[in-house]
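**Student:** curious how this folds, go ahead:
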Amino acid sequence: MKLLVVEDAADLRALLVDLLQEEGHEVDAVADGIEGLYRAQNWDYDVIVLDGMLPGLDGFDVLAKLRRTRQTPVLMLTARDHTRDRVRGLDQGADDYLTKPFANEELLARIRSVARRGGLQSEKVLRIGEVEIDTGAMQVRAAGEKLDFTAREFALVELLARRRGEVVSRERIFDQLFEDESDEVDISNLLDVYIYKIRQKLGKDFIKTKRGTGYLVE
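**Tutor:** Next up, the predicted model:
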């Protein structure tokens, strides 16, 4: 799974990242509510682990603003143990609530639980014309025929398909799919290669280029 951790305490943030990466998850981590909200609104995550007390914008406000546009599963993680705080978090759309200190095993179990509940509500098969994108099986079919896609080609197709009708900037694609590339790699040309390969498989009109802006799947 791809997870976002929003936690201002550096030691705990590092512990959470290590714990979740050891479980095989891809993890992004930020230290304040403003950056956390930006990430949560503009990236696709399976679960967000959100601290309630954050600089810039507290976790409850992050959650309230996020729920206006996104239903990403959220596990609130906070030192607040008052009933009113738990009720506030759940009323604003948290899927679960865990207070500090916590057992690592319980944290992992709760993340799995909210991910399953979120998975029931999220769109697993995306259909665009004759193209069918199965995000669970990581398979793409066109007119019923299964096509071969590399993992990164699939990730790019899924990113654009989930935002169909919206222009996705090259910068956002770089941040989500190419942030692990070496500085020596010409990422701009690499993205052009992936777009070209996908168009070969799905047709030149499947992904439209918006000059100077980004790419669009209608």
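
**Student:** contacts and neighbour counts: CA atoms only from here.
**Tutor:** Will do.

**Student:** check which residues of the lengthiest helix in the chain are buried.
**Tutor:** Secondary structure assigned by DSSP state H gives helix 104-121 as the longest helix of the chain. Going by neighbour count (16 or more other CA atoms under 10 Å), the buried part of helix 104-121 is 107, 110-111, 113-115, 118-119.

**Student:** now stretch 91-100
**Tutor:** For stretch 91-100, by 16+ other CA under 10 Å, it's 92-99.

**Student:** relative to the whole chain's centre, how far out is that stretch?
**Tutor:** Taking the mean of its C-alpha atoms, stretch 91-100 sits 19 Å from the chain's own mean (CA atoms, centre = their mean, to the nearest Å).

**Student:** same check, this time on stretch 71-87
**Tutor:** Per CA atoms, centre = their mean, the centroid offset for stretch 71-87 relative to its chain is 20 Å.

**Student:** okay, buried residues for it please.
**Tutor:** 71-78, 86.

**Student:** pretty sure residue 69 sits against residue 41.
**Tutor:** Yes - assessed by CA atoms under 8 Å, residue 69 is found in contact with residue 41 at 7.5 Å.

**Student:** neighbour count winner among the two?
**Tutor:** residue 41 (18 against 9; other CA atoms under 10 Å).

**Student:** what ranges do the strands span in the chain?
**Tutor:** Along the chain, counting by DSSP state E, strands occupy 2-6, 26-30, 47-51, 74-78, 96-99, 125-128, 131-134, 139-142, 145-147, 168-169, 208-210, 214-216.

**Student:** now what about the second one, what contacts it?
**Tutor:** Outside of strand 26-30, the residues within contact range by CA atoms under 8 Å, 6 or more residues apart in numbering are 1-8, 13, 17, 20-21, 36.

**Student:** before we compare anything, build this one as well:
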Amino acid sequence: MRLLLVEYDAKTANNLAEGFSKSGFTLDVALNGLDGRHFVEEQTYDLIILDVMLPGLNGWQLLKLIRQRGTTPVLFLTAADAIEDRLRGLELGADDYLLKPFTFDELLVRVRTLLRRGPTGDAASYSIADLEIDMTRQRVSRGGQRISLSENEFALLQLLASRQGDVLSRTLIAAQIFAGDTRPIDVAVHRLRSKIDERYLPKLIHTVGDVGYQLAVLEAFDLR
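**Tutor:** Presented below is the predicted three-dimensional model:
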């Protein structure tokens, strides 16, 4: 897998280059936005990691260029922690947003999660185990039994189902459903679990460490 890192801090860039190399990735590094644009225009990448505050060309501008050229996954890695910044990044087409300071392990999990994603699109229905989601009629059933969900619960389930198996960060869920506010997430997940998982096996909604949530069938163990 070939990655591009656009990061102004040389020390951080060197540390990440070493970490990704040990993890089996090829990583190109640009220390400013103009060099990043050159790499984007000349090379093909499986995933791009961007800072926001870049000399020459900022991360927002570079993301617009990337999106004009295709659907390469983009992860923002930045200290720009305002909710407005996170929402702007996701609205411009970023796939995830990780704040500094961070751990390399979490970054690696998010990178691998994004790389596992296949082509995305708006499906008319989703099916996982005995859970059925009809997007057209906004109906949900499990084991043949209809399940009534609130608007936010349905939106949360749809988001998780559209990325089956992926670990979705709390930041991403908040930006997509709760206008950037992470506070309602735990309550929403608890309520959704009580309806989707409480009376059924296998359990489908899982908490993955401090990273986020996942909709998947886990055969060996339950992360909840």
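
**Student:** and among the strands of structure 1, the most buried is which?
**Tutor:** Most buried of these, by mean neighbour count (mean count of other CA atoms under 10 Å): strand 47-51, with a mean of 27.

**Student:** and that one, how far from structure 2 on average?
**Tutor:** After superposition onto structure 2, strand 47-51 of structure 1 sits on average 0.7 Å from its aligned residues (mean CA distance after the TM-score superposition for structure 1).

**Student:** how many degrees apart are that strand and strand 2-6 in direction?
**Tutor:** In terms of direction (axes from the mean of the first three to the mean of the last three CA atoms, to 10 degrees), strand 47-51 of structure 1 departs from strand 2-6 by 10 degrees.

**Student:** strand 47-51 of structure 1 - contacts with which helices or strands?
**Tutor:** strand 2-6, strand 74-78, helix 104-121 (3 or more CA pairs under 8 Å, 6 or more residues apart in numbering; DSSP states H and E).

**Student:** turn the ones you listed into JSON lines, columns for distance to residue 139 of structure 1.
**Tutor:** Shown next, in JSON lines, are those (distance: least, CA to CA, whole Å):
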{"stretch": "strand 2-6", "distance to residue 139 of structure 1": "18"}
{"stretch": "strand 74-78", "distance to residue 139 of structure 1": "27"}
{"stretch": "helix 104-121", "distance to residue 139 of structure 1": "17"}
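
**Student:** and these: which comes nearest residue 131 of structure 1?
**Tutor:** Nearest to residue 131 of structure 1 among those is helix 104-121 (21.4 Å), distances taken as CA to CA.

**Student:** for the longest helix of structure 1, name the packing helices and strands.
**Tutor:** Counting by 3+ CA pairs under 8 Å, 6+ apart, helix 104-121 of structure 1 packs on strand 47-51, strand 74-78, strand 96-99.

**Student:** that older thread, just flag the most distant two among the buried residues of stretch 71-87 of structure 1.
**Tutor:** Once CA to CA is applied, the buried residues of stretch 71-87 of structure 1 give 71 and 78 as the farthest pair, at 20.2 Å.

**Student:** follow-up on the earlier one: hmm, who's touching the longest helix of structure 1?
**Tutor:** Residues outside helix 104-121 of structure 1 that contact it (CA under 8 Å, 6+ apart): 19-20, 46-47, 71-75, 95-96, 98.

**Student:** ok, 10 Å please
**Tutor:** 1, 3, 15-16, 19-20, 23, 45-49, 71-75, 77, 94-99, 122, 136 (CA atoms under 10 Å, 6 or more residues apart in numbering).

**Student:** for the spatially most central residue of structure 2, give its distance to residue 89 of structure 2.
**Tutor:** Closest residue to the average C-alpha location of structure 2: residue 96 at 4.2 Å, with CA atoms, centre = their mean. When CA to CA, to the nearest Å is applied, the distance between residue 96 of structure 2 and residue 89 of structure 2 equals 8 Å.

**Student:** find residues that contact each of those two.
**Tutor:** Common neighbours of residue 96 of structure 2 and residue 89 (CA under 10 Å, 6+ apart) are 74-76, 175.

**Student:** could you pull out the helices in structure 2 for me?
**Tutor:** Under DSSP H, structure 2 gives helices at 10-22, 33-42, 59-69, 83-91, 104-116, 151-162, 170-177, 185-196.

**Student:** most tightly surrounded among the ones you listed?
**Tutor:** Counting by mean count of other CA under 10 Å, the most buried of those turns out to be helix 170-177, with a mean of 20.

**Student:** where does that one end up in structure 1?
**Tutor:** The counterpart of helix 170-177 of structure 2 in structure 1, using TM-score structural alignment, is absent.

**Student:** which neighbouring elements make contact with that helix?
**Tutor:** helix 83-91, strand 96-99, helix 151-162, helix 185-196, strand 212-215 (3 or more CA pairs under 10 Å, 6 or more residues apart in numbering; DSSP states H and E).

**Student:** mean per-residue distance, the first one to structure 1?
**Tutor:** Superposed on structure 1, helix 83-91 of structure 2 shows a mean distance of 0.4 Å to its aligned residues (mean CA distance after the TM-score superposition for structure 1).

**Student:** other SSEs contacting that helix?
**Tutor:** Counting by 3+ CA pairs under 10 Å, 6+ apart, helix 83-91 of structure 2 packs on helix 59-69, strand 74-78, strand 96-99, helix 170-177.
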